[in-house]
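# What follows is a predicted protein model with its sequence.
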Amino acid sequence: MVLSAQTKLKIFIVALVVVIIGIGGCIAYFNFYVKTPEYTLKAVQEAVETHDIDEFNKYVNVDTVVAGVTNNMLDAIIASQNNLPEEAKVAMNSLATMFKAPLVASLNDGLNTFVKTGSWEATEDVKDSQGAMINSKMILDQTGLMDLTYLGTDYINIDEENGTAQAGIRTQQNEINQPFVFQVTLEEQPDGYWKVVSVDNFADFIKLLQDGRKAYIEEYLNKTATVLNDKEKTLTENEAKLNASLKMGVLGDEKSRMELKSTIESTILPQLKEVQANLQEVNVPKAAETLHNLRLKACESKIAYYENYAKWLENKDIKTLREATDNMKKAKTMEHEAELLTNRIQGQLS
């Protein structure tokens, strides 16, 4: 069928109208969508993913967010000190006021670095009001932000009358393996766009973090106590037998020396290495890393002591014996420090 020129013209006009309506609809929809809280949250996410700090600052009021987070964090830390008398809490509030500015600076720096690079590592330490340096990494560690994974938006509730919106941002805190939904407030701007202005429940997040860390440390202490106590009795008995043999003056007899060497290599060293292996398999919370390293190094030094002592029983080289003695001194020192640190950590948990 051959269409007339007039019919072709009508079809063309109809198609053109459809295209124009479609384009107009898309433009209208886009203009509406970009001026919604949902779009703002999506834009913030994309700014973080693409490390676009300018776009991030366009949709986040960093100053008010960081100031609110800092206040929440300080309030939560002070509130967690249940055993402190009121006058002590008042003193802590005064200290908190003193450290607020450097805390804000550290968080600002950390957030800026995170958006630009994907890492929370602050570019440099900052100073308090007295000029003392503040460890920014330590501060960021305390916030728990360095171990967060973003999971998505949980909800968005808009209050059109007040021009505000509440959004739930789902995350996972990996250090304590716990989910958390941050309650974020957005405000409509004069140009119709929306901006994130605060995180309203950061104090709840800090409490969750503190409770999770406490539970993690308690679990660590219980597991390592089991590891150490299970082997300590048997190890102590074998060491006592060895020391008893030495007191009997058997070192002058070659056969006795070789028997002692065999006892060390077949009984004591395997037990110590089993303790070492068991300790290495334990999951260690950040707060217990120093304690755990002390325990491992003490175990390592004790192993070195018995290895050198067994070697000395055979080669009778005084240098080997000195090395053995030095390692035992190191082991005893580190075991003592580990015990003190364990008591201190247990005291903080109570």
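Received, thanks. Numbers count the residues shown, from 1 in each chain.

# drop to CA atoms for contacts and neighbour counts, all remaining ones
Fine.

# Can you show me the helices along this protein?
Defined through DSSP state H, the helices belonging to the chain, from first to last, are 5-33, 37-50, 53-59, 62-79, 86-117, 136-143, 202-247, 254-263, 269-280, 289-315, 318-349.

# Point out the one among these that comes closest to residue 153.
helix 37-50 (8.2 Å; CA to CA).

# and the closest one with helix 86-117, angle?
Orientation note: helix 37-50 sits at an angle of 70 degrees relative to helix 86-117 (axes from the mean of the first three to the mean of the last three CA atoms, to 10 degrees).

# Who are the packing partners of helix 37-50?
helix 53-59, helix 86-117, strand 194-199 (3 or more CA pairs under 8 Å, 6 or more residues apart in numbering; DSSP states H and E).

# if we can go back for a sec, which of the helices of the chain is buried the deepest?
When those are scored by mean count of other CA atoms under 10 Å, the highest mean neighbour count falls to helix 289-315 (a mean of 20).

# what angle sits between that one and helix 318-349?
Here helix 289-315 runs at an angle of 160 degrees relative to helix 318-349 (the same axes, to 10 degrees).

# Of the helices and strands packed on helix 37-50, give the one that comes closest to residue 247.
Among the helices and strands packed on helix 37-50, helix 86-117 comes nearest to residue 247, with 55.6 Å by CA to CA.

# One more to weigh against that first structure:
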Amino acid sequence: MSKMLKFKLIVVLLLVIAMLFGGAWWYFHVHTKTPEYALQQIETALTKHETDRFERYVDLDALLDTSYDDFMAGLVLADTAGSEEEKAAIGDFTQMLKAPLLTSLKSAVEQYVATGSWPGASSGSGTALDASQFLEKSGLFEMEYRGLDSLTQDEEKGQATAKIRVFQKEADEEFVFDVELTKQEDGDWRVTRVTNVGDFASFLARARQAKLKAYADAANAVIARHNETMMKAQEDFTTTLAAGSLGNQQTREALKALMQDTVVPDWQQRREELSAIDVPAAAQSLQKLRLKICDLHIAYAQGYADWMTDKKAATLRDAERQLAQARTLEQEEKFLARRVGDRAQ
């Protein structure tokens, strides 16, 4: 091998080594000190459940502090049914709960990072400091990551904004979060705030309001239609009794037929139609109550029809007990329906 060829090989080798060292220097001293890298590390931390890595690139205390205030403010702003005094009272109440709730929320987020799962659903204790309840209302459980839309950086201010696109299942729509990153003294970038959490709260509230209205309209239409049938059945019941007597076999057979052929099937159909309606979370209690009322009316009508045959006092008492319970629950149903209707406005 000639001296010239050896020299060229040495030069090429030195260039390769220089490029390798240069690439390594760029990676460790430039690339790792960019907001892009910080976002990549957060994704890695969530995938590999590495809490230390997550905490290095996310200022969780600052993020939760501002997100809580912005989210609550957005919810209050979206509550068109409440008066200004009520909104102010709610604002004061949420601030009173802020410190202990943030502690609970931080633990919940840390658990999610470490395990990949959020704390279990609310135990039903109804405590205001239950992080699970807040997380459910925040819409996080029904959210899917769709991607990074863009990333802008202001080097002078040491700030960057990442536009993160998500799909919110409950709203059945996408939303873009503006995630703010701040450059630290050591050159690392950390997520410190999501600047449009309030907008997301309003977006979520509007979606929930629309679903409540859709449920209320659909359920009210079903109920109104079947109430007309029941009014006609009540008229037939009264007319049949007026034309005869319970001691008359023909009258009893007519009343039995009315219950079995009209009342029971209609309440069963009402129940089926109500069950087919998409029920938002805020109307679940009302929906369960309505279905229970249907069951009680079905039991009453069938029991009354049975009494027309067996003539036992116990059969009638049991039927009347079912009807009395239905009447009681109907008063509660009216109250809940008004509340749902107000929230759907």
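Noted; the coordinates are in hand. This is a predicted model, so every value here is computed, not measured.

# thinking again about what came up before, relative to residue 180 of the first structure, which of the helices of the first structure is closest?
Distances from residue 180 of the first structure to each of the helices of the first structure were compared using CA to CA; the shortest belongs to helix 202-247, at 7.1 Å.

# count of residues packed around the counterpart of residue 119 of the second structure in the first structure?
In the first structure, the residue paired with residue 119 of the second structure is residue 121, using TM-score structural alignment. Other residues lying near residue 121 of the first structure total 20 when counted by other CA atoms under 10 Å.

# returning to what we had before: could I get the helices of the first structure in CSV, plus columns for distance to residue 168 of the first structure?
Formatted as CSV, these follow (distance: least, CA to CA, whole Å):
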stretch, distance to residue 168 of the first structure
helix 5-33, 19
helix 37-50, 10
helix 53-59, 16
helix 62-79, 15
helix 86-117, 20
helix 136-143, 19
helix 202-247, 12
helix 254-263, 63
helix 269-280, 39
helix 289-315, 33
helix 318-349, 31
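
# Tell me which of those helices sits nearest to residue 190 of the first structure.
Each of those has some distance to residue 190 of the first structure by CA to CA; the shortest is helix 53-59, at 13.2 Å.

# In the second structure, which residue range corresponds to the closest one?
Under TM-score structural alignment, the match for helix 53-59 of the first structure is residues 51-57.

# and the matching stretch, how far from the first structure on average?
Relative to the first structure, and after both are superposed, stretch 51-57 of the second structure has an average distance of 1.7 Å to its aligned residues, where the measure is mean CA distance after the TM-score superposition for the first structure.

# Give me the distance between the aligned partner of residue 162 of the first structure in the second structure and residue 220 of the second structure.
Taking TM-score structural alignment as the criterion, the aligned counterpart of residue 162 of the first structure in the second structure is residue 157. Taken as CA to CA, to the nearest Å, the spacing of residue 157 of the second structure relative to residue 220 of the second structure amounts to 56 Å.

# With residue 264 of the second structure instead?
Plainly put, residue 264 of the second structure is 20 Å away from residue 220 of the second structure if you go by CA to CA.

# again, but for residue 209 of the second structure
Using CA to CA, residue 209 of the second structure is found at 16 Å from residue 220 of the second structure.

# Residue 229 of the second structure now?
Between residue 229 of the second structure and residue 220 of the second structure the computed distance is 14 Å (CA to CA).

# now swap in residue 116 of the second structure and tell me
Spatial separation of residue 116 of the second structure from residue 220 of the second structure under the definition CA to CA is 41 Å.

# what does residue 288 of the second structure give?
The spacing between residue 288 of the second structure and residue 220 of the second structure, counted by CA to CA, is 15 Å.

# can you check residue 188 of the second structure too?
With CA to CA as the criterion, residue 188 of the second structure and residue 220 of the second structure are 57 Å apart.

# now swap in residue 90 of the second structure and tell me
Separation of residue 90 of the second structure from residue 220 of the second structure (CA to CA) stands at 30 Å.

# before we move on, what about residue 84 of the second structure?
Relative to residue 220 of the second structure, residue 84 of the second structure is positioned 30 Å away (CA to CA).

# Then residue 186 of the second structure?
61 Å.

# likewise residue 203 of the second structure?
The separation that residue 203 of the second structure has from residue 220 of the second structure, given CA to CA, amounts to 26 Å.

# go on, residue 74 of the second structure?
30 Å.

# for residue 89 of the second structure, same thing?
Residue 89 of the second structure sits 32 Å away from residue 220 of the second structure, taking CA to CA as the criterion.
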